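**Q** the sequence and its predicted three-dimensional model are supplied below.
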Amino acid sequence: MDCSNVVDLPELQQIFHANFPSTRYRRFTMFGTTEDPVPLTYLPDEIFGPISFQEIVIRYTKLQRIGTYAFMTSNSTLQTLVVTQSDLQSFPATILPEMSVLEDLDLSYNELSFLPDLCSTSLHDLDLAHNPDLSYTSLAFEQLPYIVNINLASCGMDKLEANLFLDKANLSTVYLEENQLTELVAGSLAFTGAAINEVILSGNKISTVEKSFASGLGTNTYLALLKNNITTLPEEVWRQVFEQLSLGQGSVLLDAFDPADNPLACGCDLAWLVTDPTLLVHLAEGATCADDTPVHDLDPQYYETNCT
């Protein structure tokens, strides 16, 4: 069912007051464009009447608010809910426990300022990217036991709470790129279950990384830190990360296409990594020193002789 051409709320309400041959439909869509968004600003409670859907996909609208019970007729059928490229300022998260089969929730590219703590035993994919002033509590994701993918890219984050992603045995990808993070404190990247596959932190301002910032990484984890301000990889902080990755095919990506990004000093504090090929292989090719020398081209013999 496509309602992309509705001009106002009364028209949409009139549509769903009609008699339908069935009350169960696969997909509802409402698509505008950047130049011509759908003019609706509000979806009230029971807007869909008795009709239920498996998917609701809404893009490029002027939606700012959604009623708490707007989607309740689909509480036992809705698997995918997408409201993106709109002006959404809040989301009725209290409906999530009632959405018993909802797996995919995409609220990206909106104007959400606060995310209530989420609770769902079915949700697998959560996309909140590009809500530029988003805030939430340290318990925001605590009650999402089966979450697989979380996207928090470009949300204006300036800090990352410890243990935010803990106790998520199925968590595979976490996207945190293009935020305003300056440090990774102990427990920032604490995971459970070793299912974690990708952690993307590129395009932040990270310069400080504390001991025990990461735990529970999988042996094949891809940890990307491009375009940050990391100047050193102290052994007491980073060895445990590289040792865990050395059990599989995981890697740490620090390539600096511009020497101003992650300008590694490459002094004796890097000797532990340069002189151990079993660990160095897990630093992705492309990482460079501040003088633009590739880390993989450094002479381990020099470090063994001069860094005792």
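**A** Yep, that arrived. As the structure is a computational prediction, the values presented were derived from the model and not from experiment. Numbers count the residues shown, from 1 in each chain.

**Q** okay, CA-based contacts and neighbour counts for the rest of this
**A** Fine.

**Q** show me where this structure has its helices.
**A** 9-15, 235-245, 271-274, 277-280, 300-306 (DSSP state H).

**Q** you'd agree residue 157 is up against residue 136?
**A** No: contact criterion C-alpha atoms under 8 Å: residue 157 and residue 136 do not qualify, at 10.0 Å.

**Q** of those two, who's got more company?
**A** residue 157 (21 against 14; other C-alpha atoms under 10 Å).

**Q** need the contact list for that one.
**A** By C-alpha atoms under 8 Å, 6 or more residues apart in numbering, residue 157 lies in contact with 133, 134, 135, 179, 180, 181.

**Q** got the contact list for the fourth one?
**A** Going by C-alpha under 8 Å, 6+ apart, residue 179 touches 153, 154, 155, 156, 157, 158, 203, 204.

**Q** coming back round to it: tell me which of the helices of the chain sits most buried.
**A** Comparing the helices of the chain by mean neighbour count (mean count of other C-alpha atoms under 10 Å), helix 271-274 comes out on top with a mean of 23.

**Q** and it, what other elements does it pack with?
**A** Helix 271-274 sits against helix 235-245, helix 277-280, helix 300-306, with contacts defined as 3 or more C-alpha pairs under 8 Å, 6 or more residues apart in numbering; DSSP states H and E.

**Q** contacts made by that helix with the rest, please.
**A** 235, 239, 279, 280, 295, 296, 298, 299, 300, 303, 304, 307.

**Q** my guess is residue 141 contacts residue 165. True?
**A** Yes: counting by C-alpha under 8 Å, residue 165 is a contact partner of residue 141 at 7.1 Å.

**Q** let's bring in a second one:
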Amino acid sequence: MVHRIFVLLAALSCCFCCGTLAIENKDQHLRELPCPPAEDIQPCVCTVIDSSTYDIGMDCSSVTTNDQLASIFSKDFPYNDFFSLVIDNNYDLTTIRPGDLGQKTFQEIYISYGSLITLEYRVFSSSYDTLTYLDIRYTNLDYFPFHELSLFTQLKYLHFENNQFHGSPSLSSSTLRLLHLNGNPIEGFELNVLPLLEEIWLQSTELTYLDPGTFTELLNLDYIHLAYNGLQVLEAGTINLQTSHNTVHLYNNDLTSIAEGALVGLKGGTLDVQNNQLTEVAEAVFRPLMDDGVDVYASGNPLDCGCEIAWLVTSDTYMSQLDSDASCTSGQLVSELDPDMFAVIC
């Protein structure tokens, strides 16, 4: 009798183990199902990014040739719609050709730290209606078909930091919200039609001049980053923002002059002109900004602290909107100047 009970328990235990293993295998199968078989896509790796939505991502960082990439994406997959494509630290691919990604679609594409030079026209054509985020940084990319931007109907973020774009790219998109071109040696740019653009990053791009009207028709723009360039003057009509609580970074340029009307519409925002060559906080330029609640950062400029600065130092309100490190050519902090003296002699 005891023996029969032991056998029964052993059998039940075995069934339980088998059932548990079957459930685990089923769960594993469900997790892997959206991805193609691993052996079909080597050396690419497919991952289920979000099990609740079955979003899947492809990491093809280890591919060595275009033909290998094309062969992988030409195969029949269980699903052709991917959430993301990643190619990171790849120094074998110098170009990506039309057809290399087959008919697969992506919502986000990340290519970084490699030898990529060229993205040919229509290379992402299958993703015209799905791509929202295109991020290609720290490569040798010197050609991208910018005229193709308008064909992407969902693209919101274009991040091209530290590549090798030259010239003056012409940009047109009815959906783009963020444009990031930091670290490219461009000579200029044309923001033809970017009605939804909110942020633009142009740090360290070797810009020396901005045409009047450059930032005046972008009704949603509230963040401009132009630091570490060679800008010397800002002419009237260069920047006119329509949003509130916006930010303009102009620090570490060579600005010697900002014309009246060069900066308009920075309501309740921030203007950073630190480390330039400005000799005055000109009343005609800065007073209207401060009247609109703008905080001004001006340290690192050789300011002449004569009567031309009296409007500023005699107002507690304006002084509270100036950074505490702003100083005169003598080294004295503007915040330490005696307002009573300026009230008497000026």
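**A** Right, received. Where do you want to start? As the structure is a prediction and not an experimental result, all values here were calculated from the model.

**Q** can you redo the helices and strands packed on helix 271-274 of the first structure as TSV with distance to residue 66 of the first structure?
**A** Supplementary listing: those in TSV, determined by distance: least, C-alpha to C-alpha, whole Å:
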stretch	distance to residue 66 of the first structure
helix 235-245	43
helix 277-280	50
helix 300-306	60
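
**Q** ok, which of these comes nearest residue 55 of the first structure?
**A** helix 235-245 (38.5 Å; C-alpha to C-alpha).

**Q** who does the closest one touch, helix- and strand-wise?
**A** strand 251-253, helix 271-274.

**Q** hmm, who's touching that helix?
**A** 209-215, 217-221, 251-252, 269-270, 272-273, 279, 282.

**Q** go on, stretch 259-273 of the second structure?
**A** Stretch 259-273 of the second structure is contacted by residues 233-252, 284-285, 289, 292-299 when judged by C-alpha under 8 Å, 6+ apart.

**Q** follow-up on the earlier one: what subset of the contacts of residue 179 of the first structure is buried?
**A** Neighbour-count burial (16 or more other C-alpha atoms under 10 Å) applied to the contacts of residue 179 of the first structure gives 153, 154, 155, 156, 157, 203, 204.

**Q** can you put those residues in a markdown table and add distance to residue 86 of the first structure?
**A** Converted to a markdown table, those look like this (distance: C-alpha to C-alpha, whole Å):
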| residue | distance to residue 86 of the first structure |
| --- | --- |
| 153 | 17 |
| 154 | 16 |
| 155 | 15 |
| 156 | 18 |
| 157 | 20 |
| 203 | 24 |
| 204 | 25 |
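
**Q** which residues of the stretch 1-150 of the first structure fall in strands?
**A** All strands of the stretch 1-150 of the first structure, identified by DSSP state E, counting those that start in this stretch, fall at 24-31, 42-43, 52-59, 65-66, 80-84, 104-106, 114-115, 125-127, 135-136, 149-151.

**Q** do you know which of these lies nearest residue 73 of the first structure?
**A** The nearest among the strands of the stretch 1-150 of the first structure, by C-alpha to C-alpha, is strand 52-59 at 5.4 Å.

**Q** can you give me the angle that closest one makes with strand 24-31?
**A** Using axes from the mean of the first three to the mean of the last three C-alpha atoms, to 10 degrees, one finds that strand 52-59 of the first structure and strand 24-31 are set 10 degrees apart in direction.

**Q** helices or strands up against strand 52-59 of the first structure?
**A** Contacts defined by 3+ C-alpha pairs under 8 Å, 6+ apart place strand 52-59 of the first structure against strand 24-31, strand 80-84.

**Q** among those strands, which is the most enclosed?
**A** strand 80-84 (a mean of 20).

**Q** who are the packing partners of that one?
**A** Counting by 3+ C-alpha pairs under 8 Å, 6+ apart, strand 80-84 of the first structure packs on strand 52-59, strand 104-106.

**Q** what about the counterpart of residue 56 of the first structure in the second structure, how many residues nearby?
**A** Aligned by TM-score structural alignment, residue 56 of the first structure pairs with residue 109 of the second structure. If you count neighbours by other C-alpha under 10 Å, residue 109 of the second structure ends up with 19.

**Q** tell me the contacts of residue 109 of the second structure?
**A** With contact taken as C-alpha under 8 Å, 6+ apart, residue 109 of the second structure is in contact with 84, 85, 86, 131, 133, 134, 135, 136.

**Q** ok, now residue 301 of the second structure?
**A** 274, 275, 276, 277, 278, 279, 326, 327, 328, 329.

**Q** what's stretch 76-91 of the first structure aligned against in the second structure?
**A** The aligned range for stretch 76-91 of the first structure is 129-144, by TM-score structural alignment.

**Q** so what touches that stretch?
**A** Residues from elsewhere that reach stretch 129-144 of the second structure (C-alpha under 8 Å, 6+ apart): 105-121, 152-166.

**Q** ok so, going back, now render the helices of the first structure as CSV, adding distance to residue 129 of the first structure.
**A** Listed next are the helices of the first structure as CSV, based on distance: least, C-alpha to C-alpha, whole Å:
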stretch, distance to residue 129 of the first structure
helix 9-15, 28
helix 235-245, 27
helix 271-274, 34
helix 277-280, 33
helix 300-306, 42
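
**Q** looking at the contacts of helix 271-274 of the first structure, which one is closest to residue 46 of the first structure?
**A** Closest to residue 46 of the first structure, out of all of the contacts of helix 271-274 of the first structure and judged by C-alpha to C-alpha, is residue 239, at 55.2 Å.

**Q** now which residue in the second structure aligns to the closest one?
**A** Match for residue 239 of the first structure (TM-score structural alignment): residue 287.

**Q** ditto for residue 119 of the first structure
**A** Superposed on the second structure with TM-score structural alignment, residue 119 of the first structure falls opposite residue 172.

**Q** its match contacts residue 192, correct?
**A** Yes: using C-alpha under 8 Å, residue 172 of the second structure makes contact with residue 192 at a distance of 5.4 Å.
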